[in-house]
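[1] Coordinates for the following, if possible.
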Amino acid sequence: MAWNEPGGGDKQNKKDDDNQWGSKKGKNEGPPELDELFSKLAEKLKGVMGGGGESQSSDFSVKHLAVPLILLTCIYIAAGFFVVKPPERAVITKFGKYEEQVGQGLHWIPLFIKDKAIVNAEAIRSTRRSGLMLTKDINLVSVIIEVQYRVKDVRQYLFNVRNPSLALDEASDSALRQVIGHSKFDYIISVGKEDIAKKIENQIQETLDGYKAGIKVTTLALKEAIYPKDVESSFDDVTKAKEEREQLKHDAEAYANKVIPEAYGLSEKIKELAEAYKEETILNAEGQTLRFKQVLPEYLKAPEITRKRIYLATMQKVLSNTSKVLIDVPGGNNLMYLPLDKLMESNRVSEDESTQQQAKSSNNYNQVQVSTADDLERSRRDRRRR
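    Purely as a prediction, here's the structure:
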């Protein structure tokens, strides 16, 4: 008869009971099986609930209860396993209280007693903030920044701040308005972008460290810093006017750098030509004076003869430079000899000398232009004194 079948007397029942509870086993018997343990547990539960005796229905229900319990136990154990990847960190809590941190690998925790929170500590996250703000010189500027950050301390990141992303956004807005409010508009939109971005980054990091948020700001970029769209045309006009002013200023400086040296050089050249002209004029005047002084004693001795000789010499000099010949004059000869070859040669020589003299005079006039009122007045005074 099987141990779970009814009947068989008290002795058989007692033997069966001893076998079921495992209190009187032989030396060669092994440990109780799992079905036997669950059966004993069911017997105890039935005794507590006021049931007595054994029946075929109760043994059948105990066998069917063991299988679900085994499955639930396996599921419970399997559900406690989790894997932490290389760049991640897992925070273990026991009834909501921090217990420890674990790194990469396979780990197990008892469910409903302990819990886990896995955070990627190496991932670079980013957020973007923007807005219209007043500058130090009371101008509106539209600014956009992009903040890149990572988790510095997993425990602080999870427990010290309720919403780390929101805390970072609020710290970014605060730092952005503070730095922009202490900077001038022209500096913000031109040469000061890198400096302003660095100041904003330092201010954000200082705020986050004060809250112990466990966040490290890696980079901050000032993506845009421009005037508002509503006044874009006016600012474009101002910017264009400034650029034109700078261009004209540079052109004027370049022109001055070119003209001033040329003017200095031309002035020195004019001075040299004026000095040469002065020396030439003085020497000519002294030569004429010397000739006059040489002729004066002879003129005083024989005025008529000297006057006639000077006249003839002058006429010879004048007529030697002309090609005109007067014929058929009163008192003239009917037969005249015309030395055409000499006249033509003399004419060519005279024309060449005249051309050179005109060119020299024109060149001196164009280059020098030294006929000033002071020089003329000084010349008149010298003549009067003589």
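[2] only C-alpha atoms for contact and neighbour calcs from this point on.
    Fine.
[3] mind checking which helix or strand residue 188 is in?
    Residue 188 is part of helix 185-189 when elements are defined by DSSP states H and E.
[4] Same check on residue 149?
    For residue 149, the element it lies in under DSSP H and E is strand 140-151.
[5] just how off-centre is the next helix or strand after that strand within its chain?
    Tracing the chain past strand 140-151, the next element assigned as helix or strand by DSSP H and E is helix 154-159. Its chain's average C-alpha position is 37 Å from that of helix 154-159, according to C-alpha atoms, centre = their mean, to the nearest Å.
[6] in the helix holding residue 188, what counts as buried?
    Buried residues in helix 185-189, defined by neighbour count with 16 or more other C-alpha atoms under 10 Å: 185, 188, 189.
[7] Just to check, the last one is in contact with residue 225?
    Put plainly, it is residue 189. Yes. Using C-alpha atoms under 8 Å, residue 189 is in contact with residue 225, at 5.4 Å.
[8] How many residues are close by residue 220?
    Applying the criterion other C-alpha atoms under 10 Å, we find 22 residues in the vicinity of residue 220.
[9] For residue 194, which non-adjacent residue is spatially closest?
    Counting by C-alpha to C-alpha, 6 or more residues apart in numbering, the nearest residue to residue 194 once its immediate chain neighbours are dropped is residue 222, at 7.5 Å.
[10] Spell out the secondary structure type for that neighbour.
    Under DSSP: H, G, I helix; E, B strand; the rest coil, the three-state class of residue 222 is strand.
[11] right, and it touches residue 197 too?
    Yes. Taking C-alpha under 8 Å as the contact criterion, residue 222 and residue 197 are neighbours in contact, 5.8 Å apart.
[12] if I look at residue 61, how far off is residue 17?
    Taking C-alpha to C-alpha, to the nearest Å as the measure, residue 61 and residue 17 are separated by 18 Å.
[13] who has more neighbours, these two?
    For residue 61 against residue 17, the residue with the higher neighbour count under other C-alpha under 10 Å is residue 17, and the figures read 16 against 12.
[14] let's see this one next to it:
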Amino acid sequence: MAWNEPGDNGQRNPWGKKSPGGGKAPNLDQLLKNVRNRLGRLGGGSGGIVTIVLALLIAWMLLSSYTIINTSQNGVVLRLGQYSRTLGPGFHFKLPAPIETVSKVETTRVRAMVDQVRMLTSDENIIAVNFNVQYQVSDARKYLFSTNDPDDTLKQAAEAAVRSVVGAHSMDDILTSPGEDVVAAAVPAGAASSIAKPAPAPVASKASGDQDRVTLQQQTREALQRTLDGYDAGLVVTDVSFQNVSPPDEVKAAFDDVNAAREDKQSAVNKAYAYANQVIPQATGEASRILAKAAGDKAERVARATGDAERFNLLLTEYKAAPAVTRQRLWLETMEEVMARNTKVVDGSDGRNIINLPGAAPSAPVSAGVSVTGDANGQEKQP
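    Purely as a prediction, here's the structure:
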């Protein structure tokens, strides 16, 4: 017969054992009553109560007499509410609570704080700065007991540091990119004196030198750390960064117009410098060419004059030695030079015999009775 068929098999179970109490389900009220009876017998006398108290006391002492500190934590032990010691990572014994309590503080976790402040710059312009501060707990005891709310203290100190550092500079110092002030570096050093540079704008005048954003962040971090050290807050600042530095929305349109005008000005200045860099080398090269040509002409003229003077001195010496011969030779050389540049006709026979000498074609009519012939190659022709 199957175990779940009707009949007397209700006292059986699938494993062949009889269910306690027959076919009836256990009574919950009866179970609770049995437990109360047993507890009543245990604490029925003074010895039973003492046993319960001692058991609870021992369990409480065992559970509250040690603590485990994680590797990223430090534990600050308070004995009756007063600082006792600081525990490092690991397993530690202590007096049971409430005699000694342990407050665990995360010391290796990098915490972050993000905030925005509006302030006036040194030139009385409104600017909004979104900044981020990352910090860690350097001393768990100071972190817990030096200030009421160390995180809020850091927030207030960070805002004060940002105001003191950023507010000491003008808006142009804060918002102008570092590359705008190095345009003049593109001008050649030798040509710098010959270029008319524009008058320096207020952007270029800085009381303490150019300050880029990285320097401002570094100054803010140092100022914030000095403040926290003065408060003895037990915090160390690892980084300060400016997420966004811009004018407020109320004046953003006007600032954009000013920024666009500054960019147009910078573009015009860059074009002027580019034109100067193109024209100045050409002018410099032309001047060098003229100077070189002048020097060459000077050397040529000096050499020619020196040679003429030497030649004249030689002729003078020859003339003093034989004046008549020298005069004749000079006359012949002069006539040779003159006749070499003109058409030459020699007639020694009353027109019957014509000797044609090399020369150019006549440029004017020849008188009657005289024939002048010649070709371009200077060859003689017979009539």
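[15] Would you state the strands of the stretch 101-250 of the second structure in chain order?
    Along the stretch 101-250 of the second structure, the segments classed as strands by DSSP state E, counting those that start in this stretch run 111-120, 126-137, 235-246.
[16] Go through the ones you listed and pick out the most buried.
    strand 126-137 (a mean of 19; mean count of other C-alpha atoms under 10 Å).
[17] Superpose on the first structure and give me the mean offset of that strand.
    After superposition onto the first structure, strand 126-137 of the second structure lies on average 0.9 Å away from the residues it aligns with, using mean C-alpha distance after the TM-score superposition for the first structure.
[18] which residues in the first structure does that strand match up with?
    Per the alignment by TM-score structural alignment, strand 126-137 of the second structure matches residues 140-151 in the first structure.
[19] Check the offset of the matching stretch from the chain's centre.
    Between the mean C-alpha location of stretch 140-151 of the first structure and the chain-wide mean there is a distance of 16 Å, by C-alpha atoms, centre = their mean.
[20] who touches it?
    Residues lying outside stretch 140-151 of the first structure but in contact with it, judged by C-alpha atoms under 8 Å, 6 or more residues apart in numbering, are 120-135, 157, 185, 214-228.
[21] Next, the contact list for whatever residue of the first structure lines up with residue 224 of the second structure, please.
    Applying TM-score structural alignment, one finds that residue 224 of the second structure aligns to residue 204 in the first structure. Counting by C-alpha under 8 Å, 6+ apart, residue 204 of the first structure touches 168, 171, 172, 175, 217.
[22] The second one -> the second structure?
    Mapped onto the second structure by TM-score structural alignment, residue 171 of the first structure lines up with residue 157.
[23] Do I have it right that its match meets residue 228?
    Yes. When contacts are counted by C-alpha under 8 Å, residue 157 of the second structure is listed as touching residue 228 (7.3 Å).
[24] hang on, residue 108 of the second structure packs against residue 70?
    No. Look at residue 108 of the second structure against residue 70 with C-alpha under 8 Å: they stay out of range, at 10.6 Å.
[25] quick one on the thing from earlier: what would the buried residues of helix 185-189 of the first structure look like in CSV with distance to residue 382 of the first structure?
    Supplementary listing: the buried residues of helix 185-189 of the first structure in CSV, determined by distance: C-alpha to C-alpha, whole Å:
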residue, distance to residue 382 of the first structure
185, 72
188, 74
189, 73
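[26] with the residues you listed in mind, which one is nearest to residue 255 of the first structure?
    If you rank those by distance to residue 255 of the first structure using C-alpha to C-alpha, residue 189 comes first, at 31.6 Å.
[27] ok, the closest one to residue 278 of the first structure distance?
    Computed as C-alpha to C-alpha, the residue 189 of the first structure to residue 278 of the first structure distance reads 64 Å.
[28] which one among the buried residues of helix 185-189 of the first structure gets closest to residue 37 of the first structure?
    residue 188 (79.7 Å).
[29] Give the closest residue to that closest one in space, chain neighbours not counted.
    Taking C-alpha to C-alpha, 6+ apart as the measure, residue 188 of the first structure lies nearest to residue 225, with 6.8 Å between them; neighbours along the chain are not counted.
[30] How about residue 217 of the first structure?
    On the basis of C-alpha to C-alpha, 6+ apart, the spatially nearest residue to residue 217 of the first structure that is not a chain neighbour turns out to be residue 149, at 4.3 Å.
[31] ok, residue 120 of the second structure - contacts?
    Shown in contact with residue 120 of the second structure (C-alpha under 8 Å, 6+ apart): 126, 127, 167.
[32] can you check residue 307 of the first structure too?
    Residue 307 of the first structure sits next to residue 299 when contact means C-alpha under 8 Å, 6+ apart.
[33] For it, what is the enclosing helix or strand?
    helix 303-319.
[34] Could you list the buried residues of that helix?
    Of the residues in helix 303-319 of the first structure, those scored as buried under the neighbour-count criterion (16+ other C-alpha under 10 Å) are residue 306.
[35] Could you pull out the buried residues of the very next helix or strand once past it?
    Scanning forward in sequence from helix 303-319 of the first structure by DSSP H and E, the next helix or strand is helix 340-367. Judged by neighbour count (16+ other C-alpha under 10 Å), helix 340-367 of the first structure contains these buried residues: 343, 346, 347, 350, 364.
[36] Mind giving me the packing neighbours of the helix holding residue 188 of the first structure?
    Using 3 or more C-alpha pairs under 8 Å, 6 or more residues apart in numbering; DSSP states H and E as the contact criterion, the neighbours of helix 185-189 of the first structure among helices and strands are strand 215-226.
[37] Between strand 125-134 and the strand it packs on, find me the angle.
    Using axes from the mean of the first three to the mean of the last three C-alpha atoms, to 10 degrees, the direction of strand 215-226 of the first structure lies 40 degrees away from that of strand 125-134.
[38] gap between whichever strand or helix holds residue 271 of the second structure and the chain center?
    Counting by DSSP H and E, the element that carries residue 271 of the second structure is helix 252-321. Relative to its parent chain, helix 252-321 of the second structure has a centroid offset of 40 Å by C-alpha atoms, centre = their mean.
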